[in-house]
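**Q** quick check, what structure comes out for this input:
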Amino acid sequence: MKTLKILGFSSLLAAGLALGSPAAAQPYQTADDVQDLALIYQGGSHRMDWTVDEFRPYVVHEFADGTKDWLFDGFLFLEFKNGSGRHYTVGYEKLNARKGEWAWLLDRIFEEGKSLSALDACITEQIAELGKPGFKHQIVLGLPEAILDQKDWGELDGRTLDFSKEEDQLAATRWYIDELMKRFKAAKYKNLELSGFYWVAETNNYCGQLTVPISEYIHSLGKLFYWIPYWQSKGAEDWKALGFDVAYQQPNHFFNHSIPDSRLDDACAFARKHGMAMEFEFDEKATADRENSSYARMKAYIDHFEKNDVFNSSALAYYCGNRGVLTLHESKNPADHALMDRLARLIQMRRYMKYGLPFKNETKVVAHRGFWRTEGSDQNSIASLLKADELGAWGAEFDVWRASDGVLVLNHDGVHDGHVVQNTPSTVLTTLKLANGETMPTLDEYLAAAKKTKIHLVLELKPHATPEAETAAAEATVKAVEAAKLSKRVTYITFSRHAMVELIRLAPKNDVLYLGGDISPEELEKLGAAGGDYNHGVYLKHPEWLEYMKQHGMISNIWTVNHPVDMIWAMRQKIDFLTTDRPDLFLQLTDK
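**A** Predicted structure coming up:
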């Protein structure tokens, strides 16, 4: 049987330490096989034919800048009804599908030039342009529900089946699974791999425990069993006991404008509580120009899934309606393309997290205030330094102030427990507690701990009240670093022009970088700075500044980049160093 795994940073989520994420009972779920599973409604006579042209925007996304990349790595083929009055699960038509309708659906799935055949051909077409994707596209195939008490399904092995008997329900389902397996194998698709099967009934109101023996049969074939229960569906919290390997929670928010966006948070909380994955929902109504448009509702999914750390840590299924991705692709409105670009960047990031970067990374990561978003740590604590080193970050950034008695201490905001740091003696400051139980460290204590590590030290000297105070702080800082014999491992950064000039004077062999966006690299070069340590927004506003630094051999750093999509952007720009509160996510991207 195929196995499941949880992403490496899921322990952070379980502890409630993920960026922007509330505390969770356990992590979301993710599967080895499929990261991003697109739902393809195919088979019924009321559906469009899925040919190469229809599949193309699902297989590869073209961004606004003209670049292309692979999109979904998995496809779920499912159907609820045949389009002629019979359904494959309870609630869609008046009549139940019989063996003939089941066989007809099989033929539709394996129709040459359409469905699976077209998807395989589309991937082959795109490989010719993009090269091999580095992964095999996974396929999940829907299973009709052998509806309880149905007596007109038909014959199997010369016997009329009666679905009031579980053994007959199982016999029909096994027959269908066997046919799917046999035909998939015979098709010899070049780019598709069969991951498993999907239970089309979105609740177990009618099927009871039938899924348990079905699951056992699927597992005997080495495949997985998938399910996507609707919001507050019966049995959703018992998905494991029902035999499913992967279960995605539907928020059912997109379709009804009266449902508040808080439903998305509630669905995420439910999924975390029960160890489920999430479903992302949109359809053709997401286009901005459409009357009664649901554009804002699709955007809400992205916003709330980012807030709840879904994209970083959950397997995802994508309900796209009948042709949602295709409709956004065909739209003439730039807003629609921007929205789909945003989602595609997230899917791209997720793929890089799983399969590795498709380009060589030269950017090094600096843990902002140390690695503090983890258990037992806090900003500017000695624990955050040691945990950044243990994590494997290239550097650890930390903030230095000069207390009123001249002692240097670590603190970011300049105020702690009501005490203004530069106006308070160290005898008071070093008794104040950090969130992890440590007391505020002195620079000497921090440097002593750093001597036991190999990590590079990025020392930010904070702006003080007067130029004289900054000069005194700079002199004391450089002296402390030299006394600890750590000069070769220190880079100095600051927001103060005066402090920068002083650090350049006092430590001419060290790299000194400026943090503000008000001085160009050209002026920094004249002042003797080694480079610019600019905010992400500054680089976007002044792309020529990065080019200048590259041409003049200056150092570039970018702060504070916490979103993996932005990390990927910085790496593609070949920025030298990236400062982040989430060095774990950066290393998840790069350590493949």
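**Q** please count neighbours and contacts with C-alpha atoms only from this point.
**A** Fine.
**Q** what about stretch 347-364, distance to the chain center?
**A** 12 Å (Cα atoms, centre = their mean, to the nearest Å).
**Q** my guess is Ile109 meets Gly43, correct?
**A** Yes. Ile109 lies in contact with Gly43 (Cα atoms under 8 Å); the separation is 6.5 Å.
**Q** who has more neighbours, the two?
**A** Gly43 (26 against 22; other Cα atoms under 10 Å).
**Q** for Ala473, which residues are in contact?
**A** By Cα atoms under 8 Å, 6 or more residues apart in numbering, Ala473 lies in contact with 401-402, 406, 408, 461.
**Q** just Tyr92 next, same as before
**A** With Cα under 8 Å, 6+ apart, Tyr92 has these contacts: 80-81, 86.
**Q** recalculate using a threshold of 7 Å.
**A** 80-81 (Cα atoms under 7 Å, 6 or more residues apart in numbering).
**Q** am I right that it sits in a strand?
**A** No. Using DSSP: H, G, I helix; E, B strand; the rest coil, the secondary structure at Tyr92 is coil, not a strand.
**Q** give the other helices and strands that the helix or strand harbouring Met549 contacts.
**A** Using DSSP states H and E, Met549 sits within helix 543-551. With contacts taken as 3 or more Cα pairs under 7 Å, 6 or more residues apart in numbering; DSSP states H and E, helix 543-551 sits against helix 521-527.
**Q** what comes up buried for the helix it packs on?
**A** 521-522, 524 (16 or more other Cα atoms under 10 Å).
**Q** hmm, who's touching it?
**A** By Cα under 7 Å, 6+ apart, helix 521-527 touches 531-532, 545, 548-549.
**Q** number of residues surrounding the residue nearest to Ile382 when sequence neighbours are not counted?
**A** Counting by Cα to Cα, 6 or more residues apart in numbering, Ile382 lies nearest to Tyr446, which is 6.0 Å off, once chain neighbours are set aside. Counted with other Cα under 10 Å, residues neighbouring Tyr446 total 19.
**Q** what strand or helix carries Tyr446?
**A** Applying DSSP H and E, one finds Tyr446 within helix 443-450.
**Q** which outside residues touch that helix?
**A** 382, 408-410, 480, 484.
**Q** counting neighbours, which of the residues you listed comes out on top?
**A** Leu410 leads the contacts of helix 443-450 on contacts (other Cα under 10 Å) with 31 neighbours.
**Q** ok, it to His416 distance?
**A** For Leu410, the distance to His416 equals 11 Å [Cα to Cα, to the nearest Å].
**Q** can you check Ser195 too?
**A** In terms of Cα to Cα, Ser195 sits 54 Å off from His416.
**Q** pick out whichever of those two has more residues nearby.
**A** Ser195 (22 against 15).
**Q** pretty sure that one contacts His137?
**A** No. In this structure Ser195 lies outside contact range of His137 using Cα atoms under 7 Å: 9.3 Å.
**Q** one more to line up against the first:
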Amino acid sequence: QFLYFIGLIERGSIRRMRAVLFASLLAVAFFDGLVAGASRSSGPFPPGTTASGGVRNMALVYLDGRSLPDAHDSTFHFDAAKFERLVGYKPAGASRAEDALFDGTLLIGYDWVDGKRFWPGVGKPLNASDWQAISALWRTQGLEALSNATRAVNADLNTTLPNVKLYVTIPYPDRRQQHFGDAFSTCRGGAARSLNFSVDADRLLATQCWVAHIIHDWPTLPGVSMTGFYWFLEDMPSGDEPLVRGVADFIKAIPTHGEPSLKFTWIPYYNMAVHEAHLWRSLGFDFATIQPNVAFNDCDPATRFAEMEHLIVGTDTGVELELPLAVRNPTFDHNATRSFDAYYEAALRYNWTGRAGGSRARAVKTFYYGNAFVEMATSADAALNALYVKIHDLVCDVGESCLRFA
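**A** A predicted model of the protein is given here:
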């Protein structure tokens, strides 16, 4: 989803580009069953399990520099009214929610201020003050707005839905940042000191302290359960494995006082996943979904989705449905509706979603991305409104109500 290949070109990283090409070639080996370590009959990862914290369908919501008061992109300014279109099914023209919708929300970002980006190597790296500001933004436009939305949707439906499962992104500790600051350096009892992300121990400390900060400093609000954390980077650079395992161990060691343990999840992109996604359990993740990248890459949709089905079965993972309003695959002539329909048809063909009177959904799903879905619901364009109706199909199963999960 992030402009990965563009980033590679901008950085002149020929080595990384060759690695991506090599990953593509490995896909052939994978689908012939030649990649060691991938069970061929274990998946896909089912919805609503303890390992996912109960998540069946989780919407990514982007809150970042474009969400700040002086930014002028309404897509990224979030409030309770917008979350009502994600927690509940509230189609165009409706004054009240008509059904439940997503049971999970993932807070994430990409752009920041002053040319900074969450993605390493694209723009300038974030520092401790940026991480603090991101936390404040996600708390207000994320957690608090989401809680208010659940209250409104419950009132509309005259019921009390299960709490929305909230996952919070862990910002990536970019190795270029050697003067991070001291705001996330004391959670293990040491003295405050400025961290240097060229040092592995400092990268681990900062990410662990981010997790501790979210758990201990964010309030517990009605209608929302802090369920876990998301590892931001969609690939696994050499040397990051111990970092990720260290974060996973830290998350799992946090006391939850009788509540379910906190979870850790990941959404790798397709070319990375074909040769490393089977390692997700060994890295400490509780579950993972894989991006098909059909909306963004020059690939044949039917072939890629068939490969995706094989991949998620072989790696015991779920699937991400990428349904933005801007697509880059030339197969679709930059038409988002055509791209959406290709994902929709694949989800039904492979039973990633289900049908009334037929098979139930087989796979846990993440959805890229909630900001666009709100636009679909509120647009004056009837064609976009129709896509929001199909979002309901994908989440609740065609012809079904999500209230059956309540």
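**Q** which residue numbers in structure 2 go with the helix holding Tyr446 of structure 1?
**A** Under TM-score structural alignment, helix 443-450 of structure 1 corresponds to no residues of structure 2.
**Q** how far is the next helix-or-strand element following that helix from where the chain is centred?
**A** Next in sequence after helix 443-450 of structure 1, counting helices and strands by DSSP H and E, comes strand 456-461. Offset of strand 456-461 of structure 1 from its chain centre (Cα atoms, centre = their mean): 30 Å.
**Q** coming back round to it: so which of the contacts of helix 443-450 of structure 1 belong to helices?
**A** 382, 480 (DSSP state H).
**Q** Val389 of structure 2: how many residues sit nearby?
**A** 17.
**Q** three-state assignment of whatever residue of structure 1 lines up with it?
**A** Counting by TM-score structural alignment, Val389 of structure 2 corresponds to Asp341 in structure 1. Classification of Asp341 of structure 1 using three-state DSSP returns helix.
**Q** may I ask which helix or strand encompasses Met298 of structure 1?
**A** Under the assignment here (DSSP H and E), Met298 of structure 1 is part of helix 295-307.
**Q** which part of structure 2 lines up with that helix?
**A** Under TM-score structural alignment, the match for helix 295-307 of structure 1 is residues 337-349.
**Q** in the matching stretch, what counts as buried?
**A** Under 16+ other Cα under 10 Å, the buried positions of stretch 337-349 of structure 2 are 337, 339-340, 342-344, 346-348.
**Q** residue range for the helix holding Met549 of structure 1 in structure 2?
**A** Going by TM-score structural alignment, helix 543-551 of structure 1 sits over no part of structure 2.
**Q** also stretch 269-276 of structure 1?
**A** Going by TM-score structural alignment, stretch 269-276 of structure 1 sits over residues 310-317 in structure 2.
**Q** for that stretch, which positions count as buried?
**A** 310-317.
**Q** what's the answer for stretch 273-291 of structure 1, then?
**A** For stretch 273-291 of structure 1, by 16+ other Cα under 10 Å, it's 273-288.
**Q** contacts for it next, please.
**A** 24-30, 237, 247-250, 254, 271, 293-295, 298, 301, 314-321, 323-324, 327-328, 335-336.
**Q** just the buried ones among those, please.
**A** Buried, going by 16+ other Cα under 10 Å: 24-30, 237, 247-250, 254, 271, 294-295, 298, 301, 314-320, 323-324, 327-328, 336, out of these.
**Q** so which of those residues belong to helices?
**A** 271, 295, 298, 301, 324, 327-328, 336.
**Q** ok, now which ones touch the equivalent of Asp103 of structure 2 over in structure 1?
**A** Mapped onto structure 1 by TM-score structural alignment, Asp103 of structure 2 lines up with Asp73. Residues in contact with Asp73 of structure 1 (Cα under 7 Å, 6+ apart) are 34-37, 137-138.
**Q** for the residues you listed, which ones persist in structure 2?
**A** Cross-checking these against structure 2 gives 34-37, 137-138 as conserved contacts, using both residues aligned by TM-score structural alignment, their matches' Cα atoms under 7 Å.
**Q** ok, so of those residues, who is nearest Glu475 of structure 1?
**A** The nearest member of these to Glu475 of structure 1, counting by Cα to Cα, is Gln35 at 52.4 Å.
**Q** that closest one corresponds to which position in structure 2?
**A** For Gln35 of structure 1, the residue aligned by TM-score structural alignment is Arg56.
**Q** for Glu179 of structure 1, same thing?
**A** That one, Glu179 of structure 1, aligns with His213 by TM-score structural alignment.
**Q** repeat that for Ala128 of structure 1.
**A** Checking with TM-score structural alignment, Ala128 of structure 1 has Ala155 as its match.
**Q** number of nearby residues for its match?
**A** Ala155 of structure 2: 13 neighbours (other Cα under 10 Å).
**Q** hang on, it is in a helix, isn't it?
**A** Yes. Looking at Ala155 of structure 2 with three-state DSSP, it is inside a helix.
**Q** from Val20 of structure 2, how far out is it?
**A** 49 Å.
**Q** next one: Ala277 of structure 2
**A** Taking Cα to Cα, one finds Ala277 of structure 2 at 14 Å from Val20 of structure 2.
**Q** more neighbours: those two, which one.
**A** Applying other Cα under 10 Å to Ala277 of structure 2 and Val20 shows that Ala277 carries more neighbours, namely 28 against 15.
**Q** next, the contact list for that one, please.
**A** Thr315.
**Q** just tell me what it corresponds to in structure 1.
**A** By TM-score structural alignment, Ala277 of structure 2 lines up with Ala236.
**Q** show me the helices in the stretch 151-300 of structure 1, by range?
**A** 166-187, 211-220, 262-273, 295-307 (DSSP state H, counting those that start in this stretch).
**Q** which among those is found nearest to Lys541 of structure 1?
**A** When these are compared (using Cα to Cα), the closest one is helix 295-307, at 23.7 Å.
**Q** angle of that closest one against helix 262-273?
**A** 30 degrees (axes from the mean of the first three to the mean of the last three Cα atoms, to 10 degrees).
**Q** now helix 295-307 of structure 1 on structure 2. Mean distance?
**A** Following the fit onto structure 2, the mean deviation recorded for helix 295-307 of structure 1 is 1.0 Å by mean Cα distance after the TM-score superposition for structure 1.
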